[in-house]
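Chemist: Output the structure for:
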Amino acid sequence: MPTIKFHTLGCKVNQYETQAIRESCLRKGFKETKNGKADCYVINTCTVTNTADRKSREYIYRCIRENPKAKVVVAGCYVQKDKDKITNIPGIELIVPNEQKNLIPDFLFAKKINSCGIKNQYSDLEISSFSDHDKAFVKIQDGCNNRCSYCKIPIVRGKSRSRDLASIVREAERLIRNGFQELVLTGICLGAYGKDLKGEFDLVNVIEVVEKLDGNFRIRLSSIEAKDVTDKLIEKIASSKKMCRHLHIPFQSGDNAILKKMNRNYTAESYIKLIDKIRNKIPQIAITTDIMIGFPTETEKRFNNTFRFLKGIAPSRMHIFPFSPRENTPAFAFAGKVDSPSMKKRMRKVQDLAREISYEYRKQFLHKELVVLVERKKDKKSGMLQGYSDNYIKIFINSKKLAPGNNLQKVRITQVTPDTTLSVPV
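Modeler: Down below sits the predicted model:
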């Protein structure tokens, strides 16, 4: 029985697609191994930043070094972007574009694939479990019609395509039957779901159907754009007993001039109004976000606009990252690059603010009860159980009786520090 290893870089969609490939390969007779050499390696790459490109290349070379005789399969967004560069790496057996990932098990003994075209149909992949994960991602959409000036994803993922609702429901039912108690609806541009389908289906329709399924589970949304957070969606989250009180809404910058150059199609003021509307309707909801530091023409004044904006909206968690110039995007050629020392200084300042805001948000739940998805792996440092609440707080659970393992557990918060949130089971 041939052995196989998988490695995934990048987003939740990539993680989902790797799981689908894994299940298909195992059905075909491969045996997954995580230690030592393998007969075959499948690397699902990412190209969202220069760092992602570098890590993709590094892992390709690492696999080739580990077993020079192995079949090395490279797939994903880096393939779409730099297929010619990858083709020149000796030791790669297969190069598979995004829309052909579902065929990897059938391609394992074929020649290299030269076609890198992107179809405008949803390429169906399905899963029944989620290896090494306590929550299960359910991919419902692919591609993106937005044209942010810094982003390469629409180039490598193609136009927005929605998954058939019946297929989503079948998969959700399987995952619930197999014990998953948190389903994360995900996509490249999640809020675009249904816009390419005939009829009136949208993201809220998906939620309404999935939340009616039998079982003890909850639903979380992955990242969603501000323009797609509709009144209908806010009402659904507020009224649903299954939906997590959490929205991850990227805003990237709090300066209107920068937002315009980014082609984000909203202003700082409109974003603030949206957040106020959400919080008025759903008290204590977790608003998390992405912040890009050092976009071209980000002067100190414009950065300070973003900093004040962050203090005002107070996201409970922030993903903070530096601008990474991507070839073939408009921002690649923009003048006004920010020097590295300034970028690092600004990053540290926002990171310090993020820690302060997170602490303030979490303090309101002291002595309150929250429901946590208990993870299978204990915290290495403390030995305590851990997991996330519905409003995306990482919580440590002090209990010798509670068993680890992918289950929803009510806890009472006993201590909140700047870095940790402690609890006991209820």
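
Chemist: Every contact and neighbour count from this point should use C-alpha atoms.
Modeler: Noted.

Chemist: The top helix by length along the chain: what's the following helix or strand?
Modeler: Ordering each helix of the chain by length in residues (DSSP state H) puts helix 340-363 first. Using DSSP states H and E, the helix or strand that directly follows helix 340-363 along the chain is strand 369-374.

Chemist: related to what we said a few turns ago, in the longest helix of the chain, what counts as buried?
Modeler: Going by neighbour count (16 or more other Cα atoms under 10 Å), the buried part of helix 340-363 is 343, 346-347, 350-351, 353-354, 356-363.

Chemist: Also this sequence, please, to line up against the first:
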Amino acid sequence: MEILIINLFLLTAFSNINNDIKHIKSMKVYFESYGCTLEKSEAALYVNKMLQDGGELVDDPERADVSVIGTCVVIKHTEDHMLKRIGELSKKSRNVLVLGCLATVNGNTLESENIRVIKPREFRSFYTGTLDDVKIKEPSILDGIPINQGCTGHCNFCISHISRGKLLSRSPEKIVGQVRMQIESGIREIRITSLDTAAYGKDINTDLADLINSITRLDVDFMLRVGMMEPRNTYDILEKLIDAYKNDKVFKFLHLPVQSGDNRILDSMNREYKIEEAGHVIKRFKEEFPDMVFSTDIIAGYYTENSESMENTYKFIDTYMPDIINITRFSPRPYTPDFSRKTMPSNITKEFSKKIMEMHKEYMDEKLSRYHGRILKVIVTERTENAYLARDVNYRPVIIKGDVKLYDRLNVEIVDHGDTYLIGKI
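Modeler: Model prediction:
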């Protein structure tokens, strides 16, 4: 008897779903994923494993033998959306396989006649085995390459580190091998990702800077984007990391989630650093790469917030002027120390968020206006509905139109800008 899915996890997950699924010789797979780049990357590699074993990707769950959904549970609103979407898929698709962090909160209650769950901690074995050698059958669904599972932090508000467990780094050889596979499949924007890329290697006697150097030594034309890194671990390897960033193949892009500009709030969150340390990281990066894109995350309405702490966050934003600000309302998550905490009144949270976005809009308009008339070298990274998205060396987005192809290298003149992007002419 031919069994399409040879992966042990997948066989276990489907052991009680329609026995005839084991007899399918060309399984049709529908796929969608949500949440952070790490979750999307893991889920996409999982699906590529299914395709490698003989599956076919389809764009309609009603045509699929199995629908795979990668989930997120970072806030309650997202969790509710995930549950709704899984219910919709279970009505359209014969079988549904749920991946990602939602399984931590609802794994035991989600499973039903045609729904099965793989929890993130079960997924950890992928980081020392199956994940390493997945062939890239469908590069269009890939968001990046996971480099480590779990993290070293213990933030009081965060369910992700509870869901994913202790730090587990993949070997640099396996990561570089997968980078090579992505390049061979035609991808030229390589993304490495995790809950905290700066934590990479602490458990295997290496670090993120060494990994970047190993990747950029590949003698091929590509650009590397490094994913989110927490301030504490970034601070510890700062100068070595900056040296690695000097390579021409590395986008000068820093995603450093500070969450608050106030030390009292950071202490309440158990973030394990002072805002001055985070500020030093940003300052050093900007000294070396003045035009770099800096992205950060802010939690609005943390339960210990007050007018003074909000003011300190405004000062942080005014000082460092992040190009990207992701604002998330504080949402107590199950199993975390903050689960019993009360949220702040929504009017206060909305006002806090509104002021941050007004500040951001004002300085970004001024910052992007300075690019008008400049010639930038860019690489085309994405096709939008009626244009192309390109990136300069600093990962600043540039919208262009014209007869171009994905991953073309171009010189463009900046003629205008939007709220967070430039508009270029070839």
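
Chemist: so how far is F334 of the first structure from the aligned partner of H372 of the second structure in the first structure?
Modeler: H372 of the second structure maps onto L366 in the first structure, with residues paired by TM-score structural alignment. Separation of L366 of the first structure from F334 of the first structure (Cα to Cα, to the nearest Å) stands at 47 Å.

Chemist: same deal with V424 of the first structure?
Modeler: Computed as Cα to Cα, the V424 of the first structure to F334 of the first structure distance reads 52 Å.

Chemist: Next: N44 of the first structure.
Modeler: Taken as Cα to Cα, the span from N44 of the first structure to F334 of the first structure is 30 Å.

Chemist: Looking at those two now, which is surrounded by more residues?
Modeler: N44 (28 against 15; other Cα atoms under 10 Å).

Chemist: what about the helix or strand harbouring that one, how far off from the second structure?
Modeler: In this structure, N44 of the first structure sits in strand 40-45 according to DSSP H and E. Superposing on the second structure and averaging over aligned pairs (mean Cα distance after the TM-score superposition for the first structure), strand 40-45 of the first structure comes out at 1.3 Å.

Chemist: which part of the second structure lines up with that strand?
Modeler: On the second structure, the counterpart of strand 40-45 of the first structure by TM-score structural alignment is residues 66-71.

Chemist: Contacts for that stretch, please.
Modeler: 27-35, 39-40, 43, 47, 61, 82, 86, 89, 93-102 (Cα atoms under 8 Å, 6 or more residues apart in numbering).

Chemist: Show me those residues that map onto helices.
Modeler: E39, K40, A43, V47, M82, I86, L89, L102.

Chemist: Considering those, which is situated nearest to S194 of the second structure?
Modeler: Nearest to S194 of the second structure, judged by Cα to Cα, of those is E39 at 8.5 Å.

Chemist: residue in the first structure matching the closest one?
Modeler: Under TM-score structural alignment, E39 of the second structure pairs with N14 in the first structure.

Chemist: Is it correct that its match is in contact with T8?
Modeler: Yes. The pair N14 of the first structure and T8 passes the contact test of Cα atoms under 8 Å, sitting 6.7 Å apart.

Chemist: quick one, strands of the stretch 301-426 of the first structure?
Modeler: All strands of the stretch 301-426 of the first structure, identified by DSSP state E, counting those that start in this stretch, fall at 317-322, 369-374, 385-389, 394-397, 407-416, 421-425.

Chemist: What number of residues are in the vicinity of the aligned residue in the first structure for C151 of the second structure?
Modeler: Alignment note (TM-score structural alignment): C151 of the second structure maps to C144 of the first structure. Using other Cα under 10 Å, C144 of the first structure has 20 neighbouring residues.

Chemist: Using neighbour counts, trim the contacts of stretch 66-71 of the second structure to the buried set.
Modeler: Buried among the contacts of stretch 66-71 of the second structure by 16+ other Cα under 10 Å: 27-34, 39-40, 43, 47, 61, 82, 86, 89, 93-102.

Chemist: Read off where stretch 187-194 of the second structure ends up in the first structure.
Modeler: Counting by TM-score structural alignment, stretch 187-194 of the second structure sits on residues 180-187 of the first structure.

Chemist: Would you mind measuring from the residue lying closest to A136 of the first structure once chain neighbours are set aside to C46 of the first structure?
Modeler: On the basis of Cα to Cα, 6 or more residues apart in numbering, the spatially nearest residue to A136 of the first structure that is not a chain neighbour turns out to be L183, at 5.0 Å. To C46 of the first structure, L183 of the first structure is 23 Å away according to Cα to Cα.

Chemist: show me what contacts the equivalent of V98 of the second structure over in the first structure?
Modeler: Under the alignment (TM-score structural alignment), V98 of the second structure pairs with V74 of the first structure. Applying Cα under 8 Å, 6+ apart to V74 of the first structure gives the contacts V42, I43, N44, T45, I60, I92, L94, I95, V96.
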